[in-house]
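Novice: okay, sequence plus prediction incoming.
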Amino acid sequence: MKSHRWVLPVTGLLVIVLGVVFLALGLSRADQLASTIGAITGVIGLGLTVVTWLGQRQASPQTVSATRPDRPPNIVINDGKGFQIGDHNTQNNEY
């Protein structure tokens, strides 16, 4: 995992700088600037999301299931008390 220790200090610095800029501009102009910054940030975020999604779709090959399609895998959850999927498909709820 990469270390991103710089993200929090940079974010804090941006909040402080924008706060000072908004105080200097006054309420009306600060509102207009904040709306513009929010709209631009939203459009950029949407664009990056679409680009990332399309890149992952093209990069990942189609996966083939290792299990037989006519028989689902057995799933047993012991701590759930009353969960069993697969052979002997029963359900007992005792809590």
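Specialist: Received it, and whenever you're ready, just let me know what you need.

Novice: okay, CA-based contacts and neighbour counts for the rest of this
Specialist: Fine.

Novice: burial measure for residue 18, as a count.
Specialist: The tally of other residues near residue 18 (other Cα atoms under 10 Å) stands at 15.

Novice: list the buried residues of the one helix or strand it maps to.
Specialist: Assigned by DSSP states H and E, residue 18 belongs to helix 7-25. Neighbour counts over helix 7-25 (16 or more other Cα atoms under 10 Å) mark residue 22 as buried.

Novice: this is the comparison structure:
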Amino acid sequence: MRRTLTAAAAGLLLVLGVGGVIVFLTGEGLDRAEKWVSISVGVISLLLGAFSAVLAWRSWKQQSPAATPAAGVQVTDSQGVQIGDHGTQHNRFGK
């Protein structure tokens, strides 16, 4: 219930925000509205680029858990068998 309420509130705020921007740009006239849109798009693209760079840096700094085998599993004990025409592979690890 709480998620539904939060999603509905977010949707309402989004609709009100877009409506406010449309009303504002309509009142500004075509020339000034074009300048506002250009500035807004530039700022939004810079913010998204910075956010993407931070996410990439943080994920690069963390070691992936899939990079190391699980405790007790020896890679040398693994066996793979391919069965059927569709290339289904069944793997067995350990003894």
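Specialist: Received it, and whenever you're ready, just let me know what you need. This is a predicted model, so every value here is computed, not measured.

Novice: now the TM-score, please.
Specialist: The TM-score (TM-score structural alignment, normalised by the length of the first structure) is 0.63; 82 aligned residues with a Cα RMSD of 3.3 Å.

Novice: past the helix holding residue 18 of the first structure, which element shows up next along the chain?
Specialist: Going down the chain from helix 7-25 of the first structure, the next helix or strand is helix 27-59, by DSSP H and E.

Novice: what's in contact with the helix or strand that that next one is followed by?
Specialist: The helix or strand immediately downstream of helix 27-59 of the first structure is strand 75-77, counting by DSSP H and E. Outside of strand 75-77 of the first structure, the residues within contact range by Cα atoms under 8 Å, 6 or more residues apart in numbering are 83-86.

Novice: aligned partner of residue 60 of the first structure in the second structure?
Specialist: Residue 60 of the first structure maps onto residue 63 of the second structure when the alignment is built from TM-score structural alignment.

Novice: neighbour-wise, which of the contacts of strand 75-77 of the first structure leads?
Specialist: Within those, most neighbours by other Cα under 10 Å means residue 84, with 17 neighbours.

Novice: counterpart of that residue in the second structure?
Specialist: That one, residue 84 of the first structure, aligns with residue 87 by TM-score structural alignment.

Novice: ok, residue 16 of the first structure next?
Specialist: Counting by TM-score structural alignment, residue 16 of the first structure lines up with residue 19 in the second structure.

Novice: repeat for residue 49 of the first structure
Specialist: Using TM-score structural alignment, residue 49 of the first structure pairs with residue 52 in the second structure.

Novice: and the gap between that match and residue 86 of the second structure?
Specialist: 39 Å (Cα to Cα, to the nearest Å).
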